[in-house]
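A.B. asks: have a look; sequence and predicted model below, questions after that.
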Amino acid sequence: MKNSILILTIIFCGIIGKAQSIEKIVLDENDDLSGYYLAVKPQTEKIDAVLVLLPGFGQNAESIFPETKLHNVGYLNNILTIGFASGTKLYADKETQVKISIVLKDVLDRYEIENTKFVIGGFSAGGTVALRYAELCKQYPDKFPISPKGVFVVDSPIDIFKFYELLEENIENKYSQIAVQEAEWVTNLIKEDHGIPKDNIDYYKEINPFSMKKKYGENEKWLKDMAVRTYHDVDIEWRLVQRNQPVSTQSYLVTSELINRLLLMGNQKAEFMQSYKTGYRSNGTRHPHSWSIVDEVECIQWVKKIVE
């Protein structure tokens, strides 16, 4: 049944491709990265839900749609899809929170949608931002424009403290030149922002969505009643062969702990979405760190279910 739905969706997406449009809505002409958002309206005037998607670090909003068909499937299911780039941030700091809120306020006014009809998700660092923003909406409901019904992350490093430690290990171990270069660049970025996380705990615990070590914060408590998903292509062999990275370095080690804690809290809507060898970039390159690990048809059905 699922395969039949997927085939039909792909056929319909091909048929509607030319008719379906992506509207660019500019809110700040002086900000080329975060001063606008992209909107894909559904095929009918009715909007049942809003799906907000955030790309990876430093990527623009346009980078989302070639990598996933979520907006295509949403188009067929009365879902408004919003693409927004929150900027060159690895976490939802105050500046990033303000940028997202400005966009969401405009969406609420422009499309006249209830603030409870939202699901927010993101890829890589975008997922880290989305997760903390969703928590903040519950933590400070009077200060944020929406009350999301769900949030999902796509292979995201959701614990900045653990993430920084792993980056340092990559640099020290020197298993892979690519991994070392990436780690050196990201650690410098973090240090230049607000210093090493463990040396500035009070700051980072406020913007960090989840901490393996509870002394660094327990912000996951704000997700107790929310639908939460973490998506991962658990291809251990690829990581070993291509990056010399063992399981201990992978983001799903942390997200599985998040889901487990939520389940222990009684959240039966917390799910670890595991796939295998589903990650491919739009250019055909095999990579487990990709939007494609999300089953678009199944995800949109999940969105519809949780906003009902």
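C.D. replies: Nice, I can see it. Numbering: from 1, shown residues only.

A.B. asks: please make it C-alpha for all contacts and neighbour counts, starting now.
C.D. replies: Fine.

A.B. asks: what helix or strand is residue 178 on?
C.D. replies: According to DSSP states H and E, residue 178 maps onto helix 177-194.

A.B. asks: tell me the secondary structure at the most centrally placed residue in the chain.
C.D. replies: Compute the mean C-alpha point of the chain, and by Cα atoms, centre = their mean the closest residue is residue 122, 1.6 Å away. Secondary structure assignment for residue 122 (DSSP: H, G, I helix; E, B strand; the rest coil): strand.

A.B. asks: quick one: contacts for it?
C.D. replies: 53, 54, 55, 56, 128, 129, 130, 152, 153, 154 (Cα atoms under 8 Å, 6 or more residues apart in numbering).

A.B. asks: try it again at 10 Å.
C.D. replies: 52-56, 64, 83-85, 128-131, 151-156, 291 (Cα atoms under 10 Å, 6 or more residues apart in numbering).

A.B. asks: next one: residue 273
C.D. replies: Here residue 273 is in contact with 152-154, 229-234, 256, 293-295 (Cα under 10 Å, 6+ apart).

A.B. asks: quick one: buried ones out of the residues you listed?
C.D. replies: Among the contacts of residue 273, those classed as buried by neighbour count (16 or more other Cα atoms under 10 Å) are 152, 153, 154, 229, 230, 231, 232, 233, 234, 293, 294, 295.

A.B. asks: and the gap between the first one and residue 120?
C.D. replies: Counting by Cα to Cα, to the nearest Å, the gap between residue 152 and residue 120 amounts to 7 Å.

A.B. asks: identify the contacts common to these two.
C.D. replies: Here residue 152 and residue 120 have 53, 127, 130, 131, 134, 228 as joint contacts, going by Cα under 10 Å, 6+ apart.

A.B. asks: residues in contact with the last one?
C.D. replies: Read that as residue 228. 119-121, 131, 134, 149-153, 258-259, 262, 267-272.

A.B. asks: try this one next to it:
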Amino acid sequence: MLKNTLIIFLLCLLISSLVKSQEIKTIKGDHFELKLAPQQKAILILFPCYPCNIEHTQTEAKFLKDIEKKGISTLLLDYNQKLYLTEAKKKEYTEELHTIFTENNIKKENIFIGGFSSGGNVAILLSSYLIKTENSIQPKGILVVDSPIDLEELYKGAKSDVQKNKDAEAVAEGKFLIDLLEKEIGTPQKDIEKYKIFSPYLISSNSTDHIKYLKNSKVRLYCEPDLEWQLKNKKRQYKDLNAYKLEKAYHSLLDMGSQNVEFIKTKNRGIRANGQKHPHSWNIVERESLIQWILQPS
């Protein structure tokens, strides 16, 4: 009888241990939320859009649901309101990542860094810095979702939106961007070298100072150039869109010899969590394709 009781007790301990080993561990910090996969095969680090936060990313990026069960840990960051990064910010974010990785015993393997809108700019610039400085944190892949990677073109587009006066939201955003860029960088006419330094990519001079470091990494550039929607709602043509700039950067990476860069133009996926149709959306990232891309051996 005692022997049977002991066996049952040991089996209960074993089952309890197995259940715990399959649990997703969530850790929250001042500027991050980390979800550790039970058996980590990769880690996905994501930056939010300019006015956004972790909660926004969780709500809008539907591909994140239960992605940890596929072996992909997620690190969602709260660092926002950045169209570019200074050298000081690159160092600060790098140190923060090291702290998170060290304190939570995260493997520095199969690291993917991405972002939506301005968060994609941050992802490119930080990834380039990590690769350039041969940091111990090395991105295997970079995920860019409809990002305004050319700040000169962003400035020109803001001016155009204000002048066209087609959409109140676009006009307000345009005025905000003009004021922000002029205060922080200047105007492209007078300060083009600063735009070259801070932009992930610059079409006017085919500046590849940042993206050249990504040529040996896996890169996905997502966009949904819904021209019918853009013309009707914003009075924009293809050249006005983030998609056009991303396509230019894609071809520049190909010209540099990149074998793992993808330019992904989606259709009818731009639906936000509230049901609103909008091509500038986290939802253009397709879940199963993303998981396969992250987990496939390179």
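C.D. replies: Yep, it's here. Bear in mind the structure is a predicted one, so any value in this text is a computation, not a measurement.

A.B. asks: TM between them?
C.D. replies: Superposed pair, TM-score by TM-score structural alignment, normalised by the length of structure 2: 0.86. Supporting alignment: 276 aligned residues with a Cα RMSD of 2.0 Å.

A.B. asks: return the subset of the contacts of residue 122 of structure 1 lying in strands.
C.D. replies: 52, 53, 54, 83, 151, 152, 153, 154 (DSSP state E).

A.B. asks: for the stretch 1-150 of structure 2, just list every one of the helices.
C.D. replies: Assigned by DSSP state H, counting those that start in this stretch, the helices in the stretch 1-150 of structure 2 fall at 2-21, 54-60, 87-103, 118-132.

A.B. asks: hey, which of the ones you listed is tucked in deepest?
C.D. replies: Of these, the one with the most neighbours on average (mean count of other Cα atoms under 10 Å) is helix 118-132, at a mean of 25.

A.B. asks: what's that helix aligned against in structure 1?
C.D. replies: Across structure 1, the stretch matching helix 118-132 of structure 2 (TM-score structural alignment) is residues 125-139.

A.B. asks: run the chain-centre distance for that stretch.
C.D. replies: Between the centre of stretch 125-139 of structure 1 and the centre of its chain there are 9 Å (Cα atoms, centre = their mean, to the nearest Å).

A.B. asks: that one vs structure 2, average distance?
C.D. replies: In the superposition with structure 2, the average deviation recorded for stretch 125-139 of structure 1 is 1.0 Å (mean Cα distance after the TM-score superposition for structure 1).

A.B. asks: residues in structure 2 matched by the helix holding residue 178 of structure 1, start to end?
C.D. replies: Using TM-score structural alignment, helix 177-194 of structure 1 pairs with 168-185 in structure 2.

A.B. asks: quick one: residues in contact with the helix holding residue 178 of structure 1.
C.D. replies: Residues contacting helix 177-194 of structure 1 (Cα under 10 Å, 6+ apart): 88-90, 160, 163-174, 176, 195-197, 200, 203-204, 242-245.

A.B. asks: which ones are touching residue 245 of structure 2?
C.D. replies: For residue 245 of structure 2, the residues meeting the contact criterion (Cα under 10 Å, 6+ apart) are 146, 147, 148, 149, 150, 153, 154, 201, 202, 203, 238, 239.

A.B. asks: which residue lines up with it in structure 1?
C.D. replies: Under the alignment (TM-score structural alignment), residue 245 of structure 2 maps onto residue 254 of structure 1.

A.B. asks: shouldn't its match be within a helix?
C.D. replies: Yes. Counting by three-state DSSP, residue 254 of structure 1 is located in a helix.

A.B. asks: how much space between it and residue 161 of structure 1?
C.D. replies: For residue 254 of structure 1, the distance to residue 161 of structure 1 - Cα to Cα - is 11 Å.

A.B. asks: any residues in contact with both of these two?
C.D. replies: With Cα under 10 Å, 6+ apart as the test, residue 254 of structure 1 and residue 161 both reach 210, 211, 212.

A.B. asks: I'd like those as a markdown table, with neighbour count and distance to residue 39 of structure 1 appended.
C.D. replies: Below are those laid out as a markdown table (neighbours: other Cα atoms under 10 Å; distance: Cα to Cα, whole Å):
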| residue | neighbour count | distance to residue 39 of structure 1 |
| --- | --- | --- |
| 210 | 28 | 30 |
| 211 | 23 | 33 |
| 212 | 18 | 36 |
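
A.B. asks: so which of these sit within helices?
C.D. replies: The members of these all map outside helices under DSSP state H.

A.B. asks: closest to residue 114 of structure 1 out of those residues?
C.D. replies: residue 210 (28.0 Å; Cα to Cα).
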